[in-house]
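> fold the following for me, if possible:
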Amino acid sequence: MVAFRMIGAILRAVTMAALVGGALAFAAVPSPYRAFTPESYGLTEISPTLYIDAPEAADRVAALIARAEANTRAFFGPLETDPVWVVCTAAACADRLGMRANGLTYGFHLIVVGPGGVNETILTHERVHAELHRHLDVSDILSPRFPAWFDEGLAAYLSGDPRLRQPADPRDADWIRAADDWLGWNDLRDSADWRDRYGAAARLVAEIEERAGRDGLRALVARVGEDGADFETEWHRLTGR
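Okay, here's the model as predicted:
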């Protein structure tokens, strides 16, 4: 049976799922929402926060998650969220869940990982998303306090993904700022390679740190996420442009 502590979060997480795009529902058609009831689709509960299709891989995956959490903690400090991880190490499991991405994060409650995401880079990327979302609520679906490009850019930047293409001049990455919500981010899928999209977003986050330091980047997250400051105002103030 799904851990009891998940139940209270399910309704909130289903609502917050719009943060990662898509408004699918539990249905006969496989979709990542099936991850809210992982044992119904052949995954094993290893702990209240880890479900996996291959119990024999649990120690290895748990060690990777621990490193991802350490990477996330290095930026945020003590972690305030404790998401449930649903991990597919094999394609058959991902197919049952309708999981096509390497990783998806639902609010700060649930992280679903596909076979291509069982590595420190992707796990860190998704864990950063969960922690950044810790102060978000339903109102952020229609009016996100962090633009989509920053949400993805911070996760890409802190994960240190070496596959991304980051322009040398951050002004050459300004085009990604059009993705201020998830519809805008998804619209770019057809017009820009994912390495360029994530690379541009990561480059703009790197610019903030170059100009304001790591503490300035942390302060931006705190002021917008906790204090409700306007992101654009803070971005202009820190980058000087």
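
> CA only for contacts and neighbour counts going forward, please
OK.

> so which residue is dead centre in the protein?
The chain has residue 129 as the residue nearest its centroid, 3.2 Å off, counting by Cα atoms, centre = their mean.

> which one is it nearest to, not counting chain neighbours?
residue 155 (6.1 Å; Cα to Cα, 6 or more residues apart in numbering).

> returning to what we had before: the residue nearest to the centre of the chain contacts residue 105, correct?
Yes. Counting by Cα atoms under 8 Å, residue 129 touches residue 105, with 6.7 Å between them.

> so what's residue 53 up against?
When contacts are counted by Cα atoms under 8 Å, 6 or more residues apart in numbering, residue 53 touches 42-44, 87-90, 93.

> switch the cut-off to 10 Å
38-39, 41-46, 86-90, 92-94 (Cα atoms under 10 Å, 6 or more residues apart in numbering).

> do a quick rundown of the strands in this protein.
44-47, 50-52, 84-87, 103-106, 110-113 (DSSP state E).

> adding mean neighbour count and distance to residue 189, write these out as a markdown table.
Formatted as a markdown table, these follow (neighbours: other Cα atoms under 10 Å; distance: least, Cα to Cα, whole Å):
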| stretch | mean neighbour count | distance to residue 189 |
| --- | --- | --- |
| strand 44-47 | 16 | 34 |
| strand 50-52 | 23 | 29 |
| strand 84-87 | 25 | 25 |
| strand 103-106 | 25 | 16 |
| strand 110-113 | 26 | 20 |
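
> which one, of those, ends up nearest to residue 12?
Closest of the strands of the chain to residue 12 is strand 103-106, at 9.5 Å (criterion: Cα to Cα).

> show me the helices in the protein, by range?
For the chain, the helices defined by DSSP state H occupy 4-16, 58-76, 91-97, 120-132, 139-142, 148-159, 182-187, 194-225, 231-239.

> I have a second one here; can you model it like the first so I can compare?
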Amino acid sequence: MKLRIAIVVLGGSIFAGLTGLAWALPAATASVCPSCYGFERAAPQVYVEKGLASEQAEAIVKFVDEGRQRVRKFWGPRQASPRILVCSDSACFERLGGGRRRGMSIFDFVAVLSPRGSDPVIAAHELSMIELNKRVGLLGFAREAIPVWFNEGIAMYASDDLRYLGPEGAGDRCLIAPSAPLPSGLFDWGRHALTDQHLYAKAACATSRWITAHGGPGSAVEVVSKVGAGVPFDEAVR
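The predicted structure is shown next:
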């Protein structure tokens, strides 16, 4: 009886959290009804703003496909199948709660790209984070079972983001090594990001070095699978 009550309470908490998220972030509701927010389907799971010229829509589909290929190269067959909303102007992205970011994602069901993030790198970054979230599950996502620095680091590695990493094949791809433990929680990460302009490069460095030392991307994918199965992160990375 106590277990049943706990499950009901937990389910209610998750539902309330998701309902609040949908209210707070228009992107969540836009993923359910893209046309309600001025989007139309350009390809399976890819939505662009209505009235966009066909050649512009085709260019968007092309870079999204390139981003998906980068994610597939790192993760293998994808488990997540999110809707991808691509804004062609800043007003659209701000309307969905994006602010000044290049892109954003919500759990495993939607990625939104701004005009500044309309390229394979940012698409792959957001899709990698979605793939990780899918594999750790809703509860793992909610309790931040994977440290943010590792999640972001994987996303930068998978997307081959040369803003924060040296070129592939360069041996040590680290550009800026962290001199202190990196923030693991979302709140702390956001707070540090306001004052440390090299935070993302440090996370990319720490993650790329871990991946290299442990035999390649497959080792990171295995860590995520273990965490998704309930193994604590600190134990999974040993």
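
> circling back to that earlier point, and of the strands of structure 1, who's closest to residue 216 of structure 1?
Closest among the strands of structure 1, once you apply Cα to Cα, is strand 103-106, at 25.4 Å.

> the closest one: average distance to aligned residues in structure 2?
Mean deviation of strand 103-106 of structure 1 relative to structure 2 after superposition (mean Cα distance after the TM-score superposition for structure 1): 0.8 Å.

> compute the number of surrounding residues for residue 216 of structure 1.
Neighbourhood size, residue 216 of structure 1 [other Cα atoms under 10 Å]: 15.

> counterpart of it in structure 2?
Using TM-score structural alignment, the partner of residue 216 of structure 1 in structure 2 is residue 219.

> gap between the residue nearest to residue 135 of structure 2 when sequence neighbours are not counted and residue 126 of structure 2?
When the adjacent residues along the chain are set aside, residue 135 of structure 2 lies closest to residue 228, with 5.9 Å between them (Cα to Cα, 6+ apart). Going from residue 228 of structure 2 to residue 126 of structure 2 by Cα to Cα, to the nearest Å gives 19 Å.

> residues contacting the counterpart of residue 151 of structure 1 in structure 2?
Under the alignment (TM-score structural alignment), residue 151 of structure 1 pairs with residue 151 of structure 2. For residue 151 of structure 2, the contact set (Cα under 10 Å, 6+ apart) comprises 125, 128-130, 132-133, 157, 184, 203-204, 207, 220, 224.

> quick check: of these, which lies closest to residue 59 of structure 2?
residue 125 (18.3 Å).

> please look at that closest one and residue 112 and confirm they touch.
No. Counting by Cα atoms under 10 Å, residue 112 is not a contact partner of residue 125 of structure 2; they are 11.3 Å apart.

> find the residues that touch each one of the two.
Shared contacts of residue 125 of structure 2 and residue 112, counting by Cα under 10 Å, 6+ apart, come down to 103-105.

> can I get these in CSV with distance to residue 232 of structure 2?
What follows is these, written out as CSV (distance: Cα to Cα, whole Å):
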residue, distance to residue 232 of structure 2
103, 29
104, 26
105, 24
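
> closest one of those residues to residue 15 of structure 2?
residue 105 (18.7 Å).

> pull out the buried positions in stretch 212-221 of structure 1.
Applying a neighbour-count criterion of 16 or more other Cα atoms under 10 Å, one finds 212, 217, 220-221 buried in stretch 212-221 of structure 1.

> which residues sit against it?
75-77, 132, 146, 150, 154, 205-211, 222-223, 225-231, 234-235, 237-239.

> residue 93 of structure 2 - how many residues pack around it?
Neighbour number of residue 93 of structure 2 under other Cα under 10 Å is 24.

> before we move on, what about residue 117 of structure 1?
21.

> skipping adjacent residues, who's closest to it in space?
residue 102 (4.4 Å).

> that neighbour against residue 112, yeah?
Yes. Shown here, residue 102 of structure 1 and residue 112 form a contact pair, counting by Cα under 10 Å, at 8.4 Å.

> intersection of neighbour lists for these two?
Contacts common to residue 102 of structure 1 and residue 112, judged by Cα under 10 Å, 6+ apart, are 88, 94, 123, 126.

> so which of those residues is the closest to residue 197 of structure 1?
Nearest to residue 197 of structure 1 among these, with distances taken as Cα to Cα, is residue 126, at 16.6 Å.

> any idea how far residue 232 of structure 1 is from that closest one?
Relative to residue 232 of structure 1, and taking Cα to Cα, residue 126 of structure 1 is found at 24 Å.
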